[in-house]
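>>> here's a sequence, model it:
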Amino acid sequence: MSDDAQIIERIEARVYRVPVARPVATSFGVMRDRPAVFVKITAASGAFGWGEVFANWPAAGAEHRARLLMEDMGDLLPGRRVEHPARTFHELERATRIRALQCGEWGPFRQVIAGIDTALSDLFARAAGQPMRTWLDASAGASVPAYASGIAVHDAQEALATARAAGYRAFKVKVGFDAVRDLEALHALRLAPGERLFADANQAWTLPEALRFVEAGRALGLGWLEEPLPADAPPADWADLARASSIPLAGGENIAGHDAFDAAIASRSFAYLQPDLAKWGGVSGNLAVARAIGAAGLTYCPHFLGGGIGLLASAHLLAAAGGDGLLEIDANPNPLREAFPGAGILGDGRLHLSDAPGLGIDALPEEIGRYLTLELSRTRDG
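Here you go, the predicted model:
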């Protein structure tokens, strides 16, 4: 990694919303459009980088996150000397603690800081003339295995065929709607030899409900069951479920902070841990967590369900972290992901990464311009 300091000259936030013909349903709610918040940070040297802030929930969250960046955190960035993104990440967490406490918006502040960190990491990698993955780890590979995500279980047969034709050999379906019907739909799915199937309940169940599901689904051969319980369920509930389940458990997208991840790793309840770099940590926080996951003999699989910048950052991060984890790629149509070059897999079920500096993104794709809803910026001069 290059440690040459950079002075932040300008920050920009752009919010996009894409209407969708088919809403994306989860056990806790429905996404009726696809939002994204993209952040650009430019240094006095002319170097720049792109980041992405989590904006899927709540429905009005995207515009709120952009305003939070500019109006509640903008005083912390322009003119700031950044010696290394990881150091600035921790400094911003400390600097915004009371602000987040005052309004109780821990998640939004964490998400904005995550986007800032990813943009700074992209900036530093670009300034060093290296792809982000090799800036993070010189031995990082140039591609990562991927799986198709966001598939509704009751429409899964058609969706799996489409994803299979695109080159995927692993798939994740959403459950947690009606346990009996979900299990029937899972049993009806037919996989080809060598294919893998995962299920995501999106925090749908109580412990007794989850126990009933894992018992009834014992013969399904699922590779993992993701978030069967609420993320804040007592650790003892997760431990009880892990002991009773023949299906490995996965989770982590709703965990935030090094201490919380350390506790999740130490619990041994999760075989797969899935931090989301747009929700907490950005590149800096998630790289440290990913390495801790691997050192514990568990599997790091980055969670992501957003636009092209966050997806590419997640892919570079997975390549740098190593291990046998898979990259999550949303199988639902989303121009805010699809318009970015390199944000799709090839026929071998892998996403192949560019050798261009940073994330390889010079500018946002022109074709997404019609979806812009808000554009804000702030400079060192105000």
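>>> from here on, just use CA atoms for contacts and neighbour counts.
OK.
>>> any idea how far residue 304 is from residue 192?
26 Å (Cα to Cα, to the nearest Å).
>>> what's the following helix or strand after the helix or strand residue 208 falls within?
Assigned by DSSP states H and E, residue 208 belongs to helix 207-216. Heading C-terminal from helix 207-216, the first helix or strand you meet, by DSSP H and E, is strand 225-226.
>>> how far off centre is that next one?
Distance, stretch centre to chain centre, for strand 225-226: 16 Å (Cα atoms, centre = their mean, to the nearest Å).
>>> what packs against the helix or strand just after that strand?
Proceeding C-terminally, strand 225-226 gives way to helix 235-244 as the next helix or strand, assigned by DSSP H and E. Packing contacts for helix 235-244, counted by 3 or more Cα pairs under 8 Å, 6 or more residues apart in numbering; DSSP states H and E, involve helix 207-216.
>>> just the angle between the helix it packs on and helix 235-244, please?
10 degrees (axes from the mean of the first three to the mean of the last three Cα atoms, to 10 degrees).
>>> quick check, residue 308 in contact with residue 343.
Yes. With contact defined as Cα atoms under 8 Å, residue 308 reaches residue 343; the gap is 6.1 Å.
>>> helix, strand, or coil at the most centrally placed residue in the chain?
Nearest to the mean C-alpha position of the chain, by Cα atoms, centre = their mean, lies residue 304 at 2.7 Å. With DSSP: H, G, I helix; E, B strand; the rest coil as the basis, residue 304 sits in coil.
>>> for residue 127, give its distance to residue 249.
On the measure of Cα to Cα, residue 127 and residue 249 end up 40 Å apart.
>>> and the two? Which one has more around it.
Neighbour count, other Cα atoms under 10 Å: between residue 127 and residue 249, residue 249 has more, with 23 against 19.
>>> list the helices and strands the helix holding residue 208 packs on?
Short answer (3+ Cα pairs under 8 Å, 6+ apart): helix 207-216 packs on helix 179-188, helix 235-244.
>>> and of these, who's closest to residue 377?
Closest to residue 377 of those, according to Cα to Cα: helix 235-244, at 42.3 Å.
>>> pull the residues that contact the closest one.
207, 210-211, 214, 229, 248-249, 267-270 (Cα atoms under 8 Å, 6 or more residues apart in numbering).
>>> return the distance of it from the chain's centre.
With Cα atoms, centre = their mean, you get 25 Å for helix 235-244.
>>> next helix or strand past it?
strand 249-251.
>>> now do the buried residues in the longest strand seen in the chain.
The longest strand of the chain (DSSP state E) is strand 6-26. Across strand 6-26, burial judged by 16 or more other Cα atoms under 10 Å covers 6-18, 24-26.
>>> what does stretch 42-60 give?
In stretch 42-60, residues buried by neighbour count (16+ other Cα under 10 Å) are 42-43, 47-56.
>>> possible to save these as CSV with secondary structure and distance to residue 196?
Below are these laid out as CSV (DSSP: H, G, I helix; E, B strand; the rest coil; distance: Cα to Cα, whole Å):
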residue, secondary structure, distance to residue 196
42, strand, 42
43, strand, 44
47, coil, 42
48, strand, 39
49, strand, 35
50, strand, 33
51, strand, 31
52, strand, 29
53, strand, 30
54, coil, 27
55, coil, 29
56, coil, 27
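>>> one more, for comparison:
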Amino acid sequence: MKNLQMPVIERIELMTSRVPLPKGPWGDQIHHVTDIEVSIVDVYGSNGLVGTGFSHTSGWCGTTISALIKEIIPDVIGQRLSPRGLWHRSYKHVHDVGGAGVTTHALSALDIAYWDLLGKTLNTPIIDILGRVRDKVPLYGSGINLHLSVEEVIEQVKEWKAKGYFAAKVKVGKPTLEEDVERLTKIQEAVPYFPLAVDANQGWNFPQALQAFKAFDHLNLLWIEEPLPSDDITGHIHLRERVNTPIALGENVYNVNQFAQYIEGNAADFIQADLGRVGGITGYLDIAAVARAHNLPMTPHFVMELSASLLTTVPNISYSEMTDGGTWSDLRIFKSAGREENGYYIPSELPGHGIILDREYLEKYKI
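Next comes the predicted model:
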């Protein structure tokens, strides 16, 4: 039997869209988000197939990421399809302008497209190429709800539990810690025996974070997320040494070296890498391997439809995040993907990543 010849990359097309939030702005301690900007790439292979990838930002700098993608494209045209090989080729190419951040966002869009094209070339779902370890992934409900009343948040959490989700996450960062404690206490009283995590969105300095952890200690929270600015690795290490509640982070950490420093410093308990920010599937799998070596669970941020799909191939997981009103199907970025069922996500069985974009809607909001 002859070996299947991998296609070469003939051309790459790029589009950037600014997608509005259908239910109004999102807010937390440090953000006010009205749109999600999405950089979309279509990689055309010499076999006539097309792989699609994407990256995202919270409403700004999408065109900056797309500009870097344009710089990378000429270097990969004519290259043989090999996601890992292309990733490392491009990372070396762009590293001098930054090893993480815009560079890894740009690589994410390309890398996801490469893997999608590989799956379509082999007529196989990516998750089977990588090797499934499970058929479905548990979800937790996540709300961008700091602006909501406690009664509204309670109804949100009750709905998540009724849908079969395995835990809930809510925002903290009210003007006083007493108000945060009161809200969390009421949530736990209204929805007992349901694991509860909180997200501080990098909103505290070190003394504030230490005080908050102490104030929340009796609540036995599942985790406290992003208590400090995400690039303060030393601060997180010192904080974790002094508190009891687990720390979750990763949505604003961008490469395997940064994650390794957090993990080896015992500063993170739940690893929340974002596929659209860490260099795509290749970058994510590298981070998952480091986490697995330290017996820590992957608990990815955002883009549930792809993140949860990929978790079927990762041995060390906890849950995938279902952002209420913020899945990419809710935002109409995706036209079709896998499906939710009784608190689990079940991936698409189509070749590649199995996700179909809503091109007409995205074209409407093209930048």
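>>> now check residue 284 of structure 1 against structure 2: what is it aligned to?
Using TM-score structural alignment, the partner of residue 284 of structure 1 in structure 2 is residue 282.
>>> residues near its match, how many?
21.
>>> who touches the helix or strand hosting it?
Using DSSP H and E, residue 282 of structure 2 sits in helix 280-293. Contact partners of helix 280-293 of structure 2, identified using Cα under 8 Å, 6+ apart, comprise 83-84, 87, 104-105, 107-112, 115, 255-256, 259-260, 263, 271, 273-275, 278, 297-298, 314-316.
>>> are any of the residues you listed buried, and which?
83, 87, 104-105, 107-112, 115, 255-256, 259, 263, 271, 273-275, 278, 297-298, 314-316.
>>> which of these fall in strands?
Going by DSSP E, the strands hold residue 271 from those.
>>> max-length helix in structure 2?
helix 102-121 (DSSP state H).
>>> hmm, who's touching the next helix or strand after that one?
Using DSSP H and E, the helix or strand that follows helix 102-121 of structure 2 towards the C-terminus is helix 126-130. Helix 126-130 of structure 2 has contacts (Cα under 8 Å, 6+ apart) with 115-116, 118-119, 309-310, 312-313, 351-353.
>>> helix 126-130 of structure 2 maps to which residues in structure 1?
Following TM-score structural alignment, the partner segment of helix 126-130 of structure 2 in structure 1 covers residues 132-136.
>>> distance between that stretch and the chain's centre?
With Cα atoms, centre = their mean, you get 18 Å for stretch 132-136 of structure 1.
>>> average gap between it and structure 2?
Here the mean offset of stretch 132-136 of structure 1 against structure 2 after fitting is 1.2 Å, by mean Cα distance after the TM-score superposition for structure 1.
>>> what separation is there between residue 74 of structure 2 and residue 97 of structure 2?
Applying Cα to Cα, the value for residue 74 of structure 2 to residue 97 of structure 2 is 17 Å.
>>> next one: residue 290 of structure 2
For residue 290 of structure 2 relative to residue 97 of structure 2 (Cα to Cα), the value is 25 Å.
>>> ok, these two, which is more surrounded?
Using other Cα under 10 Å as the criterion, residue 290 of structure 2 and residue 97 rank with residue 290 on top: 17 against 10.
>>> could you dump the contacts of helix 126-130 of structure 2 to CSV with distance to residue 196 of structure 2?
Below are the contacts of helix 126-130 of structure 2 laid out as CSV (distance: Cα to Cα, whole Å):
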residue, distance to residue 196 of structure 2
115, 35
116, 35
118, 39
119, 37
309, 24
310, 24
312, 24
313, 26
351, 36
352, 34
353, 31
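>>> of all the residues you listed, which two lie farthest apart?
Farthest pair in these, by Cα to Cα: 118 and 312, 18.1 Å.
>>> who has more neighbours out of the two?
residue 118 (27 against 23).
>>> so who does the more buried one touch?
51, 81-83, 126, 352.
>>> can you rerun that using 10 Å?
Residues near residue 118 of structure 2 by Cα atoms under 10 Å, 6 or more residues apart in numbering: 6-7, 45, 49-51, 81-83, 112, 124-126, 129, 351-353.
>>> then residue 53 of structure 2?
14, 39-43, 107-117, 276, 280, 353, 355, 357.
>>> okay, and residue 87 of structure 1 sits in which element?
Short version, using DSSP H and E: residue 87 of structure 1 is in helix 85-95.
>>> kindly name the residues of structure 2 that line up with that helix.
Counting by TM-score structural alignment, helix 85-95 of structure 1 sits on residues 83-93 of structure 2.
>>> got the contact list for that stretch?
69, 71-73, 75-76, 79-80, 98-100, 103-104, 106-108, 110-118, 279-283.
>>> and what of stretch 214-221 of structure 1?
179-180, 182-184, 186-189, 196-198, 210-211, 222, 225, 228, 241-242, 244-248.
>>> which residue lines up with residue 186 of structure 1 in structure 2?
That one, residue 186 of structure 1, aligns with residue 184 by TM-score structural alignment.
>>> what residues does that match make contact with?
150, 153-154, 170-172, 178, 190, 196-198, 216, 219, 221.
>>> output the residues you listed as CSV; include the columns neighbour count and secondary structure.
CSV is the format used below for the contacts of residue 184 of structure 2 (neighbours: other Cα atoms under 10 Å; DSSP: H, G, I helix; E, B strand; the rest coil):
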residue, neighbour count, secondary structure
150, 17, helix
153, 22, helix
154, 21, helix
170, 22, strand
171, 25, strand
172, 28, coil
178, 13, helix
190, 15, helix
196, 24, strand
197, 26, strand
198, 24, strand
216, 20, helix
219, 16, helix
221, 19, coil
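>>> return the member of those nearest to residue 141 of structure 2.
residue 170 (8.7 Å).
>>> quick one: residue 66 of structure 2 is in a strand?
No. Counting by three-state DSSP, residue 66 of structure 2 falls outside a strand, being helix.
>>> that one touches residue 38, doesn't it?
Yes. With contacts counted by Cα atoms under 10 Å, residue 66 of structure 2 reaches residue 38, the gap being 9.1 Å.
>>> looking at the two, which has the bigger crowd around it?
Under the criterion of other Cα under 10 Å, the comparison of residue 66 of structure 2 against residue 38 puts residue 38 first, with 29 against 23.
>>> tell me the contacts of the nearest residue in space to the more buried one that is not next to it in sequence?
Leaving aside its sequence neighbours, residue 38 of structure 2 sits nearest to residue 56 (Cα to Cα, 6 or more residues apart in numbering; 4.5 Å). Listed by Cα under 10 Å, 6+ apart, the contact partners of residue 56 of structure 2 are 16-18, 36-40, 62, 65, 105-106, 108-109, 274-277, 302-303.
>>> quick one: map residue 56 of structure 2 onto structure 1.
By TM-score structural alignment, residue 56 of structure 2 lines up with residue 54.
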